[in-house]
Each structure stands twice: as structure tokens, then as C-alpha cells.
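Asker: I would like to see how this sequence folds:
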Amino acid sequence: MADVLVLGDSHSNYILAAVRSAMPHVSFIGGQLPLGSGWQNAFFSGPDPLRFSRAEAQQKFEDWASEATGRRVSSLHEVDIPILFSLSNIEHLVHSWMWTKWSPVSSVDRDFLSEEVIREVVHSFYAHNLAFMIAVKEGGARAINVVSPLPRISNSDRVPVHDAVRKVLQQFYDTIGIPLVDITDETRDSVSGALDPQFASTMANDKIHGNSQWGAVMAEHLVPVIKGLI
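Answerer: Purely as a prediction, here's the structure:
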């Protein structure tokens, strides 16, 4: 049995370790689902039953959820404990080729995109992802999601894109009533505006992940939200 189910992308690895350390009397189970960039594709079927389309991901979910609840579970709607998601996936849009031509800030070599256009881009790019979260909420789940780390590179439009995207996502999550925990400002380098190096992964060629310190800051902000749902 467990108190909280964790389901997410690769960022969930640091988050899970950190919340376990921050809340030793709370039992967490779960982790990264084998979907890769599939979080932007048709990764679920539903809304009832709400299941993952990829067999490996559905099996991991069923194993974790069944162990967490003490009974056999095959649909997310059958989970009666809080679910901590890590699937904002901002980095996949931030690193898109489109920002070589367009930008959410004024630029001499790129066309400016208004907040309204950014909103349309976000809702189109994340359409399946957002539909999944709506289905989760409408199924009655007590869910939380998190914002993925800032880009490390400041000499491009990636930082303003991240900020523009997270603003739209925050508005969406506020509307559907799921907490979206965002530590962008707490982990931002005060000079460059990008991810502070102390919070960045040191793995070779890793441009998108935080580290255990990033996870610790995220856990600090997750603790009161989780306590409010248990």
C-alpha cells in the first residue's frame, strides 16, 4: 500500500527521490513510464476506462497502482490516492525548430508571436497531453503536475519560450483545477535568466534535466500541496 502514486517522464526520477526524502512518513510508489516523447502523441485511450496505449507503460501503471491501492487496478479512474504527475514536457516545445523563425519576444531576426498565438501553439502541440489531464480530473482523481526545468542556454529564445509556455499551461491548469507546481523562478540564474548551473544535470549531453538539488527545491514546494491532498 502507498499514499501517493507517481507517474511521469524522466524528470520524475529526481522528483520521486526528493519527495521521499522530504516526506519520510509518506509512502510513494511509481516513477518514469516508458513513453519517451510519446507524451505528445496518442499515449492514452479513454476517457473510460482511462488507460495508457503502450503496453509496457500500462503494465507498469497497473503494477504500481495495484500495489499502491492493495487491489487490482487497470484504469486511472480506479486510483483513489493522490497522483503526482511529471508531464508538462515544456522542453520538447522549447527545443522545437519553430523558434528559429518565430519568438514570443521582440527580435531583430524573428517574427514576434503574441500571447494569443502562443496559447494556440501550446494547445495544439500539447492537445493530447491536455486532454489526458482533463480526463484525469473529470474522473475524480486528486492530481498534481509539475513544470519541467528551465533551459540551460540563455543566448537564444529558449528561456522566453519556456516562460511563455509555462504561463499558458498555468492558466490551463488553474481552469481545470489541478495544481501545477512551478519552481522556474526559484531555480533561475539571476544573470542569464536560464537554469542556474547548480540545479542542472551534469550528465554528458544532457540539456533538459535538473539534478538532485533541483529535485529538492521541487519537493519543498510539493510538500504542502501533497499534504493538502492526502
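Asker: C-alpha only now, for contacts and for neighbours.
Answerer: Will do.
Asker: all helices in this structure, in order from the N-terminus.
Answerer: Taking DSSP state H, the helices of the chain run over residues 12-22, 55-69, 90-94, 115-125, 127-138, 158-176, 212-229.
Asker: and the ones you listed as CSV, adding mean neighbour count and distance to residue 5?
Answerer: As requested, those are exported to CSV (neighbours: other C-alpha atoms under 10 Å; distance: least, C-alpha to C-alpha, whole Å):
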stretch, mean neighbour count, distance to residue 5
helix 12-22, 20, 10
helix 55-69, 19, 7
helix 90-94, 19, 22
helix 115-125, 15, 26
helix 127-138, 18, 13
helix 158-176, 18, 19
helix 212-229, 18, 11
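Asker: and this one, so I can compare the two:
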Amino acid sequence: MNTAPRGLAVVTGGSTGIGLATADALGQAGYAVIAASRRLATTPSTPTGVTTHELDVTVADSVAALERTVAAHPAPLTLLVNNAGIPTHAASIADSDIDDWRRTYETNVVGAVQTTQALLPHLVRNRGHAVFIGSTVGRVPYERGAAYAASKYGLTALVQTLRLELNGQPVRVTEIAPGMMRGDEAGGEFMRERFHHDKDAIAAVYQGVEHPLTPEDIAECVVWCATRPAHVDIDLIEVRPLAQAAQHKVHRTN
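Answerer: Okay, here's the model as predicted:
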């Protein structure tokens, strides 16, 4: 097992998309990596040096099992990437499903809290770093996306409060907030869920945008933040494709 000079990194939601790309990039950067996710059976080929762990961030026993795996690992935990999250169906507030709101908040916010609580003692002990994958929609919402936006606003509040509460302790706290993104199967899954598998609605989002962000773009941001000197804390990175000046200002070629 790779003990890695940089220590151990845990990436939640690590089976696809940003999570998988981040696990791969961190492994290449010298970390031992645990890619934790719900659906190991459908995980694509796991990058070299990355081990997998079954995790549902909404289930306390599942998170406790992850903590035990971390405690038993030969490398000290120095990095937690809270990436696990789910989309919501596109719907107006008037027409949205309340269970969709609950499910989204439970995963995107409470799941991140639960995982952070379980692993924070390791991060404090090892002068570690907690990174949270947010979204630009956590600052500027869009129509028919209130449930998802509210969860990302909540995640931003979590990040900012955690940084205040840890002030004086040797733990860095970072939020990375991507804008328009289209990547591998995970990116496709997100949009299919949001638009009820309506291919025309999904295509319209990206029409005329030649280069949206990719999971690898965000993984590179994670690695850069994590590998700054220990006294440098990158509070927030908002990252968008060049074509997207703001949530509702996108240059399209056609």
C-alpha cells in the first residue's frame, strides 16, 4: 500500500466526475488516496495508487466505517475533499418536490457535515486541509434550481463557519466553486437527473459553448490548493469557462 509522503487524502463521491479526476490527480501528486463513494460496482477503472471505499455520506454508520479505515491506514490523513453531492430536478419553487429538497440538503450539506465531523480530529492532529466542492450557484441562483442552489448556499455557510471555528488550529479550509461544467459520465448523469433525461433540454444548456469546464480542471484546482505551503490557506476559488462571464452571461458561437 502506498503510504505517500504527502499523507492520505480522502475524496468523497470519488467514483466518477470531479471525484474520480481528483483522486487520480492527488495520487499523481504524491498522496495515498481513498476514493469513497456509494456505487463501487459501477466505478470506472480506478487510477493507480487509489483505493476505493464504499460510503454513503448520509448514513452515520457508513461514515463511521470510513473513519475506522482512515484510522487504520499507515499514512496520516492530511486532506479531505468533500465532493459527494447530488443534483435536483429542474422545477420552479411552486412545482418542486419537497422530498427532492430534503434529499438534496441531506446529501450536499448534512453529508459534508457528518464526514467532516468524523475526520476532523485526524486533520487537526496532522495539520490537515478540508476542501469542499461547492458551485457558483451557491452565490448566484438560477430559475428552476432553488433546491440545489440552497444546498450550495448552505455548503458555503458551512465552509465559512468552519474556518472561523478552526481559527488558531492548524487546519486549512477551502471551497472550490465551479461554474458551467460538462465532463464524463458524472457530468452527464447530473444533467440527466436535473432535466428528467430530456436530451434537448440538456443540449440547450451547452449550445454554442465549445469548452465548458471538465472534471480535470477542478481536480487541478484541488491539487494546487492542497500543495500550497502550510501557512497559505486558499479560502475560495470560483472557476468558470472563459465563455461564462456570470450565471446568465454566456457567450455562444451559435
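Asker: a markdown table please, covering the helices of the first structure and showing distance to residue 79 of the first structure.
Answerer: As requested, the helices of the first structure are exported to a markdown table (distance: least, C-alpha to C-alpha, whole Å):
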| stretch | distance to residue 79 of the first structure |
| --- | --- |
| helix 12-22 | 18 |
| helix 55-69 | 7 |
| helix 90-94 | 26 |
| helix 115-125 | 27 |
| helix 127-138 | 10 |
| helix 158-176 | 19 |
| helix 212-229 | 13 |
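Asker: Residue 30 of the first structure and residue 12 of the first structure: what is the separation?
Answerer: 9 Å (C-alpha to C-alpha, to the nearest Å).
Asker: returning to what we had before: quick one: closest of the helices of the first structure to residue 38 of the first structure.
Answerer: Of all the helices of the first structure, helix 127-138 sits nearest to residue 38 of the first structure, with 9.6 Å by C-alpha to C-alpha.
Asker: The closest one relative to helix 158-176, how many degrees between them?
Answerer: Here helix 127-138 of the first structure points in a direction 30 degrees away from that of helix 158-176 (axes from the mean of the first three to the mean of the last three C-alpha atoms, to 10 degrees).
Asker: show me the contacts for the residue positioned nearest the centre of the second structure.
Answerer: Nearest to the mean C-alpha position of the second structure, by C-alpha atoms, centre = their mean, lies residue 83 at 2.1 Å. Taking C-alpha atoms under 8 Å, 6 or more residues apart in numbering as the criterion, residue 83 of the second structure is in contact with 11-14, 18-19, 132-133.
Asker: out of the helices of the first structure, nearest to residue 203 of the first structure?
Answerer: helix 212-229 (12.2 Å).
Asker: Output the contacting helices and strands for that closest one.
Answerer: Helices and strands touching helix 212-229 of the first structure, as assessed by 3 or more C-alpha pairs under 8 Å, 6 or more residues apart in numbering; DSSP states H and E, comprise helix 12-22, strand 180-181.
Asker: again, only this time at 10 Å
Answerer: Secondary-structure packing of helix 212-229 of the first structure (3 or more C-alpha pairs under 10 Å, 6 or more residues apart in numbering; DSSP states H and E): helix 12-22, strand 83-86, strand 143-146, strand 180-181.
Asker: rewinding a little: between the helices of the first structure, which one is closest to residue 109 of the first structure.
Answerer: The nearest among these, by C-alpha to C-alpha, is helix 158-176 at 14.7 Å.
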